[in-house]
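> Predicted model, plus sequence, below.
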Amino acid sequence: MSKTTVAGELDAWRALPAAQQPEWDDPEEVRAVAAQLAQAPPLVFAGECDQLKDDLAAVVRGEAFVLQGGDCAETFTGSTADAVRNKLKTLLQMAVVLTYAGSVPVVKIGRMAGQFAKPRSNSMEERDGLTLPAYRGDAVNGLDFTPESRRNDPRRLLQAYHCSAVTLNLCRAFTKGGYADLRQVHAWNQDFVAGSPAGQRYERLAGEIDRALAFMKACGADPEEFHGVEFYSSHEALLLEYERALTRIDSRSGLPYDVSAHLVWIGERTRALDGAHVEFASRIRNPIGVKLGPTTSADDALALIDRLNPEGEPGRLTFITRMGAGRIREALPPLVEKVAQSGAPVAWICDPMHGNTFEAPSGHKTRRFDDVLDEVAGFFEVHRALGTHPGGIHIEFTGDDVTECVGGGHEIVEGDLHQRYETACDPRLNRGQSLDLAFMVAEMYRHTH
């Protein structure tokens, strides 16, 4: 296939309605930035994307579990070594608990190194009579409510690329350089268990992991997997100019890959079958995720499969359900049932965050830890009843001790929210709540199998 033909296919989305795109002042400036990004080195490699696809194929077969997590919206100022390390540390801790308690390999995917853009309900925001463009994430504009900060500035796409590169570089160094050593991560969990109000519940599990590690050591077993982990990056493929500029033709296969991340997903607000996002995703060879909210019909799910995975390639397509705790038990079964009947290889992941947001009396957007937990429980119940595989969880968390979601072991109440409410967008679980969740999900997984 000629280069011109491939480029034409990759640009077919331009003729379709593209939801949630910022209005840039100067199209010429956007073209100049896109041209610069098109020359920039890849952030990930096609071979790594294929490896993730193989790992997700194991999830489809019921042989692995996905843990996907990170910030709601990353910020340029948050791309520091400490912040990245704390998020990674929390994700690794959760993974150890899930791997051991569920006796299942865990595919670790960060919602990091690219999550710099957010869809918004309204394109404008008004405060005290002043109307400005809504904050769409650091890749588009700034959080400060001033005309300068809120200008949609395409040069920010270059900064998003550079921050993603820095974050990925740190993640690679941490996961390969001894920081992710299983014994070390387990020691962190012991610290958590000792200081957690819910710690007694986890003590038994921590003790079991201890004994398993001691047994391995006594046997002289010291597998390579103990010292480093495979870690993948993901973000919502929202800003199509950015994703298109970072799409490359793989020299091995001649196929196009979006080298901005290993996995990209299409959001609930951008999954229109005749829209630009689905068209663009259908052309790249990365693993693709699609968020499905409570209004999704079984026919919608089947149509998305036809568009995004017509060859039925295992590991290519993941459905990330975000129904809300009160709706998952009714809304999810028809989808899972229809897709299972079709025989299409799909990995199912639960996002228990996005359907459970509410506003506290203080005006803070928050989520109840119990609702998050209840949605995951509903997800497991549905899959257990249908005999299908609950393939993973997708959560928004931070490695810091923020006070953004209420509940959890260190009971955070609505009056505490103001203490450390630091998110640029949606409320995230803190480290303690994330680990509480991991132990509870591990128990649920154990009972499903």
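Cool, the structure landed.
> From now on I want contacts and neighbour counts done on CA atoms only, so please keep to that.
OK.
> Counting neighbours, what do you get for the residue nearest to L429 when sequence neighbours are not counted?
In space, and not counting its chain neighbours, L429 is closest to F397: 4.4 Å by Cα to Cα, 6 or more residues apart in numbering. Applying other Cα atoms under 10 Å, we find 26 residues neighbouring F397.
> can you pull out the strands in the stretch 101-250 of the chain?
106-110, 124-127, 130-133, 231-236, 247-249 (DSSP state E, counting those that start in this stretch).
> can I get those strands in a markdown table with mean neighbour count and distance to G343?
Shown next, in a markdown table, are the strands of the stretch 101-250 of the chain (neighbours: other Cα atoms under 10 Å; distance: least, Cα to Cα, whole Å):
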| stretch | mean neighbour count | distance to G343 |
| --- | --- | --- |
| strand 106-110 | 25 | 23 |
| strand 124-127 | 11 | 44 |
| strand 130-133 | 15 | 45 |
| strand 231-236 | 24 | 26 |
| strand 247-249 | 20 | 31 |
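> Wait, the residue nearest to L429 touches N430, no?
Yes - at 5.8 Å, F397 and N430 qualify as touching, with contact defined as Cα atoms under 8 Å.
> of all the strands of the stretch 101-250 of the chain, which lies closest to E268?
E268 sits nearest to strand 231-236 of all the strands of the stretch 101-250 of the chain, at 10.4 Å, using Cα to Cα.
> try it against this one:
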Amino acid sequence: MSVEPDPDVVAGLDLWQQMAVPQQPQWPDADELAGVRTRLASLPPLVFAGEADALRAMLGAAGRGEAFVLQGGDCAETFAEATADNIRNKIKVILQMAVVLTYGASMPVVKIGRMAGQYAKPRSSDSETRDGVTLPAFRGDIINGYEFEESVRRPNPQRLLDAYHTSASTLNLIRAFTTGGFASLLRVHEWNKGFTANPAYARYEEIAAEIDRAIRFMAACGADVEALRTVDFYSSHEGLLLDYERPLTRIDSRTGLPYDCSAHFLWIGERTRQVDGAHMDYFARVHNPLGVKLGPTVTGDEALRVLDRLNPTGEPGRVTFITRMGAGKVRDLLPAVVEKVAADGRPVTWICDPMHGNTITANGYKTRRFSDVMDEVAGFFEVHRALGTIPGGLHVELTGDDVTEVLGGTEEIDEAGLALRYETTVDPRLNHQQGLEMAFQVAELLRAH
């Protein structure tokens, strides 16, 4: 039996339009934008409320130390890269990392892709100037193109529809890969055995051998390992472009509650987490599980005000704090925030974004050092260990391809090597090998925690 939506609840979903909305493009044609929004509102949802509810329960478990979250994918997806091979490779590396983390944590790993919607990016400036020519900044494929040409950089509302259709085809392929045998535990483990066969990764062979023994033990006991052929895989992106998120909001017929059906999990970024701001107002009204980025300037009191806004009743799994402090600051700044939130008592899931606080420039390339990334992860674990709280997961920018965008790792990518395959349009990503190396190092941290 369907539940009729409360008219006041529906009306509240549009109150953000009366506020200043940061990080939005200047659309050149309001009528065209209105037509696109109407079309988006008529299209089927990309995900379902029941799936978002299942993820919220899993995130609640991670907050209690009963699961671990792995959220990974591109810094900014592009329409051109939404190919079967690229989607498969990203899923493959996330699955490979998840097997290692599952063993290290001895608990389920919640797999969330920064996929099927991560098309919008915040910018530090609305414009970009080259050789005396000023054009709108590139804000992601959902808004404009990357090439520095006036016609390409002009915000185009039709791209919102392109984003919807590209997300739909990406989700369709994700579901096929994760339910059709591609995600079988045996298959994923064989991939990882290939990784540790490389002498460069000999230090991880012990954990890989233990996983191998565990799988053979299960088989010897008569367990049907091939029954583990499917996985739950959730989609996520930064909920930045409200002209896309609001039209894809649907009222759940079971409960009458609104859900943002563009993804299972949405997060609010460091630049848009003003407690009285438009993004916070909109997301407070939808019932998806939500993430909030917390950078080095955040205080414990600010974090509590976010909880007051998004989760006043303390529902487990509703709010995930994604900390991004930087390797040199995490041990000094994170404890006070975690301590304040823990004393409040409302449940929070803490996960670490070790990428965004460690950005540097080398040879003209925006990059990160793998050692800094791992140092922030280690600091994150140390802080939670000292306070008796739960390190609930990782939020990582990665790709399944062999790009050269992050310095270091066992492969020792150096500054000269950045030029070989630097392919990102926005932020540098861990490559396939670096992602797996991270998983093995985090598995060691999990076993020690």
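Okay, I see it. No experiment lies behind these values; they were computed from the predicted model shown.
> Now the TM-score, please.
The TM-score (TM-score structural alignment, normalised by the length of structure 1) is 0.98; 446 aligned residues with a Cα RMSD of 1.0 Å.
> circling back to that earlier point, what residue in structure 2 is paired with the residue nearest to L429 of structure 1?
Per TM-score structural alignment, the equivalent position to F397 of structure 1 in structure 2 is L398.
> Next: I288 of structure 1.
In structure 2, I288 of structure 1 lands on L290 (TM-score structural alignment).
> Surely its match touches R318?
Yes - counting by Cα under 8 Å, L290 of structure 2 touches R318, with 5.9 Å between them.
> Tell me who's in contact with N288 of structure 2.
Contacts for N288 of structure 2 (Cα atoms under 8 Å, 6 or more residues apart in numbering) come out as 49, 52-53, 56, 259-260, 264-266, 318.
> Name the helix or strand for the aligned residue in structure 2 for R31 of structure 1, please.
For R31 of structure 1, the aligned residue in structure 2 is A34 (criterion: TM-score structural alignment). Assigned by DSSP states H and E, A34 of structure 2 belongs to helix 30-42.
> check the fit of that helix onto structure 1 and give the mean distance.
Helix 30-42 of structure 2, aligned to structure 1 and superposed, deviates on average by 0.5 Å (mean Cα distance after the TM-score superposition for structure 1).
> after that helix, next one along is what?
According to DSSP H and E, the helix or strand after helix 30-42 of structure 2 is helix 49-63.
> Buried residues, that next one. List them.
For helix 49-63 of structure 2, a neighbour-count test (16 or more other Cα atoms under 10 Å) marks 49, 51-63 as buried.
> so how far is that helix off the chain centroid?
A distance of 15 Å separates the centroid of the chain from that of helix 49-63 of structure 2, by Cα atoms, centre = their mean, to the nearest Å.
> Leaving out chain neighbours, which residue sits closest to the residue positioned nearest the centre of structure 2?
Nearest to the mean C-alpha position of structure 2, by Cα atoms, centre = their mean, lies R114 at 4.2 Å. Closest residue in space to R114 of structure 2, ignoring its immediate chain neighbours: G73 at 4.4 Å, by Cα to Cα, 6+ apart.
> correct me, but the one you found touches D401?
No - the pair G73 of structure 2 / D401 is not scored as a contact, 11.2 Å apart, by Cα under 8 Å.
> Identify the contacts common to these two.
Listed as contacting both G73 of structure 2 and D401 by Cα under 8 Å, 6+ apart are K90.
> Neighbour count for those two, which is higher?
Between G73 of structure 2 and D401, G73 has the larger neighbour count (other Cα under 10 Å), namely 28 against 18.
> counterpart of stretch 107-126 of structure 2 in structure 1, which residues?
Going by TM-score structural alignment: stretch 107-126 of structure 2 matches residues 104-123.
> Would you map the helices across structure 2?
Along structure 2, counting by DSSP state H, helices occupy 7-12, 30-42, 49-63, 84-105, 150-153, 158-179, 185-196, 205-220, 242-245, 278-284, 300-310, 330-344, 370-387, 432-448.
> Just send the buried residues of helix 49-63 of structure 2 back as a markdown table, with distance to A448 of structure 2 too.
As requested, these are arranged in a markdown table below (distance: Cα to Cα, whole Å):
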| residue | distance to A448 of structure 2 |
| --- | --- |
| A49 | 37 |
| E51 | 33 |
| A52 | 32 |
| D53 | 31 |
| A54 | 29 |
| L55 | 27 |
| R56 | 27 |
| A57 | 26 |
| M58 | 23 |
| L59 | 22 |
| G60 | 22 |
| A61 | 20 |
| A62 | 17 |
| G63 | 18 |
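> Give me the neighbour count for the spatially closest residue to Q433 of structure 1 that is not a sequence neighbour.
Of all residues not flanking Q433 of structure 1 in the chain, G408 sits nearest, at 5.3 Å (Cα to Cα, 6+ apart). A count of nearby residues for G408 of structure 1, using other Cα under 10 Å, gives 22.
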